[in-house]
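Participant: With the sequence up front, the predicted model follows.
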Amino acid sequence: MNISNFFKALSYVCSFPDFLNQSKAVEQVTLTLITHRYPKKLFAYIRKNFMKVTKDPVEKIIDGLYYIHIGLFPVQLIVLPQLPPNRYLWLHCLTNHITKDMPLEELGLAYKPHEDDPVYKTFMNAVIRANSLNEGDEASMCEALEELFASRLEAREQKGLEEGISRLSTLIGKLLDSNRIADIKRVTEDPGYRESLFSEFHL
């Protein structure tokens, strides 16, 4: 988070009244900024230029959470690596710099009871996408996330395999009932033809 990005974010918020056609829209806004690095230059700039507005324009609330008092609207800045992971696990892991040193086991345990919840799914999908490594046309998760989701991915693959076998068995049964013996051999050799028969029999 540099000085330019900070004031760019402020300008976006200041444009809300015109965008929403509500003159008091800014009064209902709290700007939250998240960064992966301690913004030393930004904080120094704010302290130097906004001391007349308030005694302490940059207030540290806890490790990783700072309130910035600049007289416009509430601004809070979160420095992810500084957040206590035991208290702010989800925020701490909201990063595109996942490593094995992060509390991934705790994240997995916290996520497990909510894995069918759309909100939690959205969060985890965001983390996975942010930490995917593009290799040619394929995207692979970073090693740390692969380990976290290994059992889940294996279970999904096993389920897919079982469903595929069941689907193929049903198709072969229908071909036998229709006395289409020649098609059975072709189904096992020609994926395109197999898919066309799946469509034909609505499987």
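Facilitator: Received it, and whenever you're ready, just let me know what you need.
Participant: Could you use CA atoms for every contact and neighbour count after this?
Facilitator: Will do.
Participant: Tell me where the protein has helices.
Facilitator: All helices of the chain, identified by DSSP state H, fall at 3-14, 16-20, 40-49, 89-92, 104-111, 118-130, 143-148, 150-177, 181-189, 191-200.
Participant: centroid residue for the chain?
Facilitator: Among the residues of the chain, Ala126 comes closest to the average C-alpha position under CA atoms, centre = their mean, at 1.1 Å.
Participant: what's the spacing between that one and Pro113?
Facilitator: 18 Å (CA to CA, to the nearest Å).
Participant: With Ile3 instead?
Facilitator: From Ile3 to Pro113 the distance is 41 Å (CA to CA).
Participant: So those two - more neighbours on which side?
Facilitator: Set Ile3 next to Pro113 and count neighbours by other CA atoms under 10 Å: Ile3 wins out with 14 against 10.
Participant: Report the contact partners of the more buried one.
Facilitator: Residues in contact with Ile3 (CA atoms under 8 Å, 6 or more residues apart in numbering) are Lys41, Leu42, Tyr45.
Participant: Quick check on those residues: which are buried?
Facilitator: Leu42 (16 or more other CA atoms under 10 Å).
Participant: which one of the contacts of Ile3 is nearest Gln76?
Facilitator: For those, the closest approach to Gln76 (CA to CA) belongs to Leu42, at 13.3 Å.
Participant: shouldn't that closest one be in contact with Asn5?
Facilitator: No: here Leu42 does not reach Asn5: they are 9.8 Å apart, not a contact under CA atoms under 8 Å.
Participant: and the gap between Asn2 and Phe43?
Facilitator: For Asn2, the distance to Phe43 - CA to CA - is 9 Å.
Participant: neighbour count winner among those two?
Facilitator: When Asn2 and Phe43 are compared for neighbours, Phe43 comes out ahead with 17 against 14, by other CA under 10 Å.
Participant: here's the one I want to compare it with:
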Amino acid sequence: MGKRILQWHPAFQAALQIELSQSKDFLQFEREYNLTEKPLQIDTLIIKKDPGCQIEKSIGRIFRQYNIVEYKSPEDYISVNDFFKVNGYTCIYQANTEREMQIRPEELTVTLAGYHFPRKLLLFLREHYHADIKDPYPGIYYISGFLFPIQILVIGELSKEENVWLSRLRNDLQLAEDIEPLAKAYKGMEKNPMYAAAMDLIVRANWKKYQEGRKMCEALRELFEDELKEREKQGIGKGIEQGIERGIEQGKADAVLELLGELGPVPEQLRMQIMSQTDCKILTAWIKLAAKAASMEEFAACIAE
């Protein structure tokens, strides 16, 4: 069976709403909001229905009335271009109204959410704009000095206690630390579409670990037995597992090449070495190396060790 593409964005939408469910009466979520008549879309627009309400969750404390969110999946990363793109989208959203100042600029915020720490972006903002960057909560970075208040969410660094779902929207979950707590949080919520969407993607992205957990953990086996059997009947067994693995490997290799591309043209021999690597753990390590490397030569030397 061919490569199966994991649909991360719908699960992100669900996990984001779950994390902010305490404040659901005050928030309105609109997925893939059209900025114009043509397909120019914000990943998520969060509108406070009561502008004066305070969001208790740390990921929402920066929120004002209109909040633009851009999300990057684990195989992608937050780039300098993404920073300017989402700020541009925010400007368009503010300006694309019937009346001037119908949406006041001071009522807008920007959120960029991704799996990898955006070292190059933050370095760029410090060097070129002397940006003030603070980290008031785990995995949450505030950037000031621009048109709008901005926060970056590094999903892998978020508090797992406070953000049970969003912090685990990844493809590298551990059984005891991640999967068992998720199973407990999911129990009783199986028929809720938001929880089901988030859990469906997480199970697919961590198929091997969930199979392992089903064998080792009684509570997990009881909770997912019927669901996992049904997935196997639909083809999400060994064949689809291999397809998912190939897709994850390809995505990670592409992420390494994209990061290296910021340093210049990637030599063909190095490109072939990256694309032929099939160990996801090694590719994950290479992504981190590529994000930190100051030159192509430095990266090549590190992976050769």
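Facilitator: Perfect, I can see it now. In this text, all values refer to a predicted model and were calculated from it rather than measured experimentally.
Participant: TM-score of the superposition?
Facilitator: The TM-score (TM-score structural alignment, normalised by the length of the first structure) is 0.59; 144 aligned residues with a CA RMSD of 2.8 Å.
Participant: Make CSV from the helices of the first structure and add distance to Ile70 of the first structure to it.
Facilitator: Output for those, formatted as CSV (distance: least, CA to CA, whole Å):
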stretch, distance to Ile70 of the first structure
helix 3-14, 11
helix 16-20, 18
helix 40-49, 8
helix 89-92, 25
helix 104-111, 35
helix 118-130, 31
helix 143-148, 39
helix 150-177, 46
helix 181-189, 70
helix 191-200, 63
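Participant: Quick check: which of those is nearest to Gly64 of the first structure?
Facilitator: helix 89-92 (9.5 Å).
Participant: quick one: the closest one aligns where in the second structure?
Facilitator: Mapped onto the second structure using TM-score structural alignment, helix 89-92 of the first structure covers residues 164-167.
Participant: How far off centre is the matching stretch?
Facilitator: Remark: stretch 164-167 of the second structure is offset 10 Å from the chain centroid, using CA atoms, centre = their mean, to the nearest Å.
Participant: And for stretch 95-102 of the first structure?
Facilitator: That offset, for stretch 95-102 of the first structure, works out to 13 Å (CA atoms, centre = their mean).
Participant: so how far is the first residue of it from its last?
Facilitator: With CA to CA, one end of stretch 95-102 of the first structure sits 10 Å from the other.
Participant: The counterpart of Tyr12 of the first structure in the second structure: how many residues sit nearby?
Facilitator: Superposed on the second structure with TM-score structural alignment, Tyr12 of the first structure falls opposite Tyr89. Here the count is done by other CA under 10 Å, and Tyr89 of the second structure has 18 residues near it.
Participant: so Tyr89 of the second structure touches Ile42, yeah?
Facilitator: Yes: counting by CA under 8 Å, Tyr89 of the second structure does reach Ile42; the two are 7.0 Å apart.
Participant: Closest one to Ala25 of the first structure out of the contacts of Ile3 of the first structure, please.
Facilitator: Distances from Ala25 of the first structure to these, taken as CA to CA, are shortest for Leu42 (26.3 Å).
Participant: Just give the nearest non-adjacent residue to the closest one, would you?
Facilitator: Of all residues not flanking Leu42 of the first structure in the chain, Ile3 sits nearest, at 5.2 Å (CA to CA, 6 or more residues apart in numbering).
Participant: residue in the second structure matching the one you found?
Facilitator: Under TM-score structural alignment, Ile3 of the first structure pairs with Val80 in the second structure.
Participant: What residues does Ile62 of the first structure make contact with?
Facilitator: Ile62 of the first structure touches Leu83, counting by CA under 8 Å, 6+ apart.
Participant: Need the counterpart of it in the second structure.
Facilitator: Ile62 of the first structure maps onto Tyr137 in the second structure, by TM-score structural alignment.
Participant: how close does its match get to Val164 of the second structure?
Facilitator: Tyr137 of the second structure is 15 Å from Val164 of the second structure, by CA to CA.
Participant: With Tyr210 of the second structure instead?
Facilitator: Taken as CA to CA, the span from Tyr210 of the second structure to Val164 of the second structure is 17 Å.
Participant: got it, and Tyr141 of the second structure?
Facilitator: With CA to CA as the criterion, Tyr141 of the second structure and Val164 of the second structure are 19 Å apart.
Participant: Can you check which of the helices of the first structure gets nearest to Thr30 of the first structure?
Facilitator: That would be helix 3-14 among those, by CA to CA, at 9.1 Å.
Participant: in the closest one, what counts as buried?
Facilitator: Applying 16+ other CA under 10 Å to helix 3-14 of the first structure flags Val13, Cys14 as buried.
Participant: Mean distance of it to its aligned residues in the second structure, please.
Facilitator: Compared with the second structure after the fit, helix 3-14 of the first structure shows a mean deviation of 1.2 Å (mean CA distance after the TM-score superposition for the first structure).
Participant: the more surrounded of Tyr141 and Val164 of the second structure?
Facilitator: Per other CA under 10 Å, whichever of Tyr141 of the second structure and Val164 has more neighbours is Tyr141, with 21 against 18.
Participant: Give me the nearest residue to the more buried one, chain neighbours excluded.
Facilitator: Nearest to Tyr141 of the second structure is Asp135, by CA to CA, 6+ apart, at 4.4 Å.
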